[in-house]
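S.K.: Sequence below, structure please.
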Amino acid sequence: MKYMLLVCGDDTADASGMAPVGPWAEEHGVRSGVRLHGHRLALPADAVTVRVRGGEVLRTDGPFAETKEYVAGYDVLECDSLEEAVEAAAKHPVAAIGALEVRPYWEDEDVEGAVRRVDAELGRAVQERDLDRMTALYTPDAEVFHPMSGFGQRGADALRKAREWWFSTVDGPVRREVLDLRVRVDESVAFSHALVRTRATLTTGGTLESELRVTTGYRAVGDRWLITHEHASVPFDAGVAGAGTPQERS
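M.R.: From the prediction side, this is the model:
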């Protein structure tokens, strides 16, 4: 489960003897993998508070509340329990002079499930050779590299043209089998890694069989997850036993 640590500083506290935060971030981020990411925030004097009353936007320079304590930064943790998150927070250097608020994420979203559904929909669209459904799964600025074309496509229009050309080389449905799909998600971005096997009948009468390693990047756009980056690679036959490339069989 994910937890937000709100790192609360105290402008009256003496921070001269506080330990640096870097070692804590390294221990919990690189070594244990509990810390996903985080960042410092500018001082409250740089804040702007916005309210809307009666349709009028009211802007006030400064923080929401006048207090000696303020949110100085944040960290996002992924822990098995609240106790584990509290233990990590207790080791944060700011805990010795300020405070850390540990707050669980709201549990009403299945982001990984949403990402997996995008991949499943892509498989159905490929099988049915439906360009409209395929294109709708990508952001307008998506960047896609596929070794079959040899070039990267930047933007939905270029991607659509490349896929349209590819569909023109095959007859009938395209079988897309996804194996070992692994998904890593965050608040607004996600990545997946998978082995994708594709089989189709070529217009020349032969059979296309390919096995690709595909890395896909997703971005949350409103209430939808869309593909914003896709990179496919094939094994390179450099005389190593067991290496192979996509092949045409007749």
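
S.K.: Please make it C-alpha for all contacts and neighbour counts, starting now.
M.R.: OK.

S.K.: Let me see the contact set for the nearest residue to Gly155 once chain neighbours are set aside.
M.R.: Excluding its sequence neighbours, the residue lying closest to Gly155 (C-alpha to C-alpha, 6 or more residues apart in numbering) is Asp141, at 4.3 Å. Contact analysis of Asp141 by C-alpha atoms under 8 Å, 6 or more residues apart in numbering lists 154-156, 228.

S.K.: quick one: Asp141 from Val52, how far?
M.R.: To Val52, Asp141 is 33 Å away according to C-alpha to C-alpha, to the nearest Å.

S.K.: Now do the buried residues in the strand or helix carrying Glu83.
M.R.: Assignment of secondary structure by DSSP states H and E places Glu83 within helix 82-90. By neighbour count, with 16 or more other C-alpha atoms under 10 Å as the criterion, the buried positions of helix 82-90 are 82, 85-86, 88-89.

S.K.: now for it, which elements pack on it?
M.R.: Based on contacts counted as 3 or more C-alpha pairs under 8 Å, 6 or more residues apart in numbering; DSSP states H and E, the elements that helix 82-90 packs against are strand 99-104.

S.K.: want to put them side by side, so please do this one too:
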Amino acid sequence: MTDDERQIRALVERWAAAVHAGDMKGVLADHADDIVMFDVPPPHDGVRGLAAYRETWPPFFEWQAQGAVFDLVSLDVTAGDDVAYAHALLHCGTPNDLAAQPENRLRLTLGLRKEEGRWTVAHEHHSFPDTSGSDA
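M.R.: Have a look, this model is predicted:
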């Protein structure tokens, strides 16, 4: 594992811990001002910019405070000199959600760029697999 891959792994682990703790400052750390995020809840065309990204978290923190979990299960990182990507799987749901679908994982993909020698998240995408059984 390269030093850049270690740095990015540590960044993602810090971010996941901050999400788990409901720590807004930690969630926003290491994110680019012009971040683009596609998330599970609307808006379906994503959010753009750090201020809009910040606005998406309070409802999630409220839901999580009611007993939901957000735990990193696996993480893979690939880093070049100035761009990188990471993909991860997480347990994300209430105890009832996880009991009903124990194999379900939140999928996370991050696009990162190195700015002034520091890695920042420029793109973030969260999704769940479609388990509805439809072929649509």
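
S.K.: Now compute the TM-score of the two chains, please.
M.R.: Scored against TM-score structural alignment, normalised by the length of structure 2, the superposed chains reach a TM-score of 0.80; 128 aligned residues with a C-alpha RMSD of 2.4 Å.

S.K.: my guess is Thr215 of structure 1 meets Leu195, correct?
M.R.: No. In this structure Thr215 of structure 1 lies outside contact range of Leu195 using C-alpha atoms under 8 Å: 9.1 Å.

S.K.: buried residues in stretch 76-86 of structure 2?
M.R.: Within stretch 76-86 of structure 2, the residues that qualify as buried by neighbour count (16+ other C-alpha under 10 Å) are 77-79, 83-86.

S.K.: which one of those residues is nearest Lys114 of structure 2?
M.R.: Proximity of the buried residues of stretch 76-86 of structure 2 to Lys114 of structure 2 (C-alpha to C-alpha) peaks at Val83, which lies at 6.2 Å.

S.K.: Mind telling me what that closest one corresponds to in structure 1?
M.R.: If you follow Val83 of structure 2 across to structure 1 using TM-score structural alignment, you land on Val189.

S.K.: Run a quick neighbour tally on the residue lying closest to that match once chain neighbours are set aside.
M.R.: Taking C-alpha to C-alpha, 6+ apart, and ignoring the residues beside it in sequence, Val189 of structure 1 has Arg219 as its nearest neighbour in space, at 4.6 Å. Taking other C-alpha atoms under 10 Å as the neighbour definition, Arg219 of structure 1 ends up with a count of 21.

S.K.: can you pull the contacts of Arg219 of structure 1?
M.R.: When contacts are counted by C-alpha under 8 Å, 6+ apart, Arg219 of structure 1 touches 188-190, 225-228.

S.K.: Surely it forms part of a strand?
M.R.: Yes. According to DSSP: H, G, I helix; E, B strand; the rest coil, the state of Arg219 of structure 1 is that of a strand.

S.K.: Map it onto structure 2.
M.R.: For Arg219 of structure 1, the aligned position in structure 2 is occupied by Arg113, per TM-score structural alignment.

S.K.: Give me the distance between its match and His44 of structure 2.
M.R.: Arg113 of structure 2 sits 24 Å away from His44 of structure 2, taking C-alpha to C-alpha as the criterion.

S.K.: next one: Arg105 of structure 2
M.R.: In terms of C-alpha to C-alpha, Arg105 of structure 2 sits 20 Å off from His44 of structure 2.

S.K.: Secondary structure element holding the residue minimising distance to the centre of structure 2?
M.R.: What sits nearest the mean C-alpha location of structure 2, by C-alpha atoms, centre = their mean, is Leu108, with 5.2 Å. Using DSSP H and E, Leu108 of structure 2 falls within strand 106-115.
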